[in-house]
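Trainee: model the structure of this input:
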Amino acid sequence: MGHVMTVTTLSSRELNHDVSSAKKAAKKGPVIITDRGKPSHVLLTYEEFQRLSGSRQSLVDGLSMPGLSEIDFMPTRVEIKTRGVDLS
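Mentor: Below you'll find the model as predicted:
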């Protein structure tokens, strides 16, 4: 079976009064925030935002993360063989 997603709708007033409930609801699916009865914003978990936006950290971002200096990482050396090309 597929993933069941719950969509929650809250007014901006409801959001302001109970942010923690909105955050809990966002774990189950998008939370649509309305302003004067019209959808204006969507609250998502950061994980879901990354999945939807296709955001990926760059290698530089990943390597600059705190705590990585303690990890021993020795990549294996790759040898790439080249061959001559006749351009005549």
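Trainee: going forward, measure contacts between C-alpha atoms and count neighbours the same way
Mentor: Fine.
Trainee: look up how far residue 42 lies from residue 63.
Mentor: When C-alpha to C-alpha, to the nearest Å is the yardstick, residue 63 and residue 42 sit 31 Å from each other.
Trainee: my error: substitute residue 53 in the last question.
Mentor: Using C-alpha to C-alpha, we find residue 53 at a distance of 14 Å from residue 42.
Trainee: who has more neighbours, those two?
Mentor: Under the neighbour definition other C-alpha atoms under 10 Å, residue 53 and residue 42 were set side by side, and residue 42 has more, 14 against 8.
Trainee: one more, please, to line up against the first structure:
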Amino acid sequence: MKLITSREFNRDVSFAKREARGQPVLITDRGQPTHVLMSIADYRRLTGEGENILDLLAMPEAVELEAQDGADGAWDHRESL
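Mentor: Below is the predicted model:
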């Protein structure tokens, strides 16, 4: 675990974020541990949290949808009679 002071964190947040990609970063204030910075993947693994709706909406891979029988590819929002 990487250890940095709150002063170092404030001076170079980008460094702390880069370090947190590989291991948790323990941030201290006046010598006492106060915060831990970690990657979202590590956090989800730790908490058991799965993907959320924002992750699913931001999926980089394309999703293929199946058309209903008789559909011409356009979305028909009318109710069936």
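Trainee: TM between them?
Mentor: Scored against TM-score structural alignment, normalised by the length of structure 2, the superposed chains reach a TM-score of 0.67; 65 aligned residues with a C-alpha RMSD of 2.5 Å.
Trainee: what is the aligned counterpart of residue 10 of structure 1 in structure 2?
Mentor: Using TM-score structural alignment, the equivalent of residue 10 of structure 1 in structure 2 is residue 4.
Trainee: residues contacting that match?
Mentor: Counting by C-alpha atoms under 8 Å, 6 or more residues apart in numbering, residue 4 of structure 2 makes contact with 25-28.
Trainee: mind listing which of the residues you listed are in helices?
Mentor: Of the positions in these, not one sits in helices, assigned by DSSP state H.
Trainee: element containing residue 22 of structure 1, please.
Mentor: Under the criterion DSSP states H and E, the helix or strand holding residue 22 of structure 1 is helix 19-26.
Trainee: what range does that helix cover in structure 2?
Mentor: Aligning helix 19-26 of structure 1 against structure 2 (TM-score structural alignment) gives residues 13-20.
Trainee: distance from the chain centre to that stretch, please.
Mentor: The gap between the average C-alpha position of stretch 13-20 of structure 2 and the chain average comes to 16 Å, counting by C-alpha atoms, centre = their mean, to the nearest Å.
Trainee: circling back to that earlier point, quick one: which of the contacts of residue 4 of structure 2 is nearest to residue 43 of structure 2?
Mentor: Sorting these by distance to residue 43 of structure 2 puts residue 25 at the head of the list, at 12.3 Å, by C-alpha to C-alpha.
Trainee: am I right that that closest one is in contact with residue 8?
Mentor: No. Under the contact definition of C-alpha atoms under 8 Å, residue 25 of structure 2 does not touch residue 8, with a separation of 11.7 Å.
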